[in-house]
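Chemist: coordinates only, sequence not included:
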């Protein structure tokens, strides 16, 4: 497995858009796959936000994760967010999400980010708790109850 930036493999955009639509299409804005593809073009960055890190095995896309600005508008003071962590179903349970999250943390440090936030529907924090994220609070956001977490870098 290798980790690369979306900026170095923009051909992954259609697959990521499909994953997002299939997994989270019923949440929030309900954008089409085509609209998501257009939005993902903003993530074609190497050293500034927003950006996406991909996990690949040869030409096969295994998963991805985002580092972005202001995911939840109810927290204007929380600038940097981990989001869209997704691993293809046939590759789950292999540590890929762990590697993606750690790669996002490393990239965030590299570009001078001091803390990262996230939201998850897993109120135990799951993987994120194991990786050192701390719970902030549980809130209902766009009709969905989530755990907000933070990790200082």
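Modeler: Okay, I see it. Note that the structure is a prediction, hence the values are computed from the model and not measured. Residues are numbered from 1 along each chain as shown.

Chemist: Please count neighbours and contacts with C-alpha atoms only from this point.
Modeler: OK.

Chemist: all helices of the chain, in order?
Modeler: 13-24, 33-40, 96-110, 126-130 (DSSP state H).

Chemist: buried ones in the second one?
Modeler: By that I understand helix 33-40. Neighbour-count burial for helix 33-40, counted by 16 or more other Cα atoms under 10 Å, picks out 33, 36-37, 40.

Chemist: quick one: which two of those are the most distant?
Modeler: 33 and 40 (10.4 Å; Cα to Cα).

Chemist: second one coming, line it up with the first:
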């Protein structure tokens, strides 16, 4: 079966599924960073069902089945301040791994950020998946700690103009 990547704004009924998957995987970090419960986080994801601004969420569907997701978010203050926007919540269902879906979701998020006029993106990841992002042109900025875990802070330069509101963030 084929998949397609689209905005959560086009399929808002999938917001709860996106939130559940992300919170199941990273709920400990989300709670440590923000104090949010799973239900609070579901509301955050619902607010990302937009296409015209960050934060936003993209989803991958196989038919009508949710099989992956990625978000653009404004910040990640526990990792680094004054950088924006960030890739967050990139995940692919186990049965879809190894089929290029993660790279496709990442590319779609990069394209969305460029369309919105951002010149750079940031992310943090566990060091053991740093190579995944490196294959797509992401560069290590530094290793740091976030919520008690070691992470790799990475960046990627995009094509596009820098919006006035974030011109000092690069």
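Modeler: That came in fine, so what should we check first? Here the structure is a predicted model, which means the values were calculated and not measured.

Chemist: overlap in contacts of residue 33 and residue 40 of structure 1?
Modeler: residue 17 (Cα atoms under 8 Å, 6 or more residues apart in numbering).

Chemist: would TSV of the helices of structure 1 with distance to residue 69 of structure 1 be doable?
Modeler: Below are those laid out as TSV (distance: least, Cα to Cα, whole Å):
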stretch	distance to residue 69 of structure 1
helix 13-24	18
helix 33-40	14
helix 96-110	12
helix 126-130	19
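
Chemist: which one of these lies closest to residue 140 of structure 1?
Modeler: Closest to residue 140 of structure 1 of the helices of structure 1 is helix 13-24 (Cα to Cα; 16.2 Å).

Chemist: So which residues make contact with the closest one?
Modeler: 6, 30-34, 36-37, 40-41, 64, 84, 86.

Chemist: on average, how far is it from the matching bit in structure 2?
Modeler: When structure 2 is superposed, helix 13-24 of structure 1 averages 1.2 Å from its matched positions, counting by mean Cα distance after the TM-score superposition for structure 1.

Chemist: Would you mind giving the residues in structure 2 matched to that helix?
Modeler: Under TM-score structural alignment, helix 13-24 of structure 1 corresponds to residues 15-26 of structure 2.

Chemist: mind listing what's buried in that stretch?
Modeler: 15-23.

Chemist: just stretch 121-137 of structure 1 next, same as before
Modeler: Under 16+ other Cα under 10 Å, the buried positions of stretch 121-137 of structure 1 are 123, 125, 128, 133-135.
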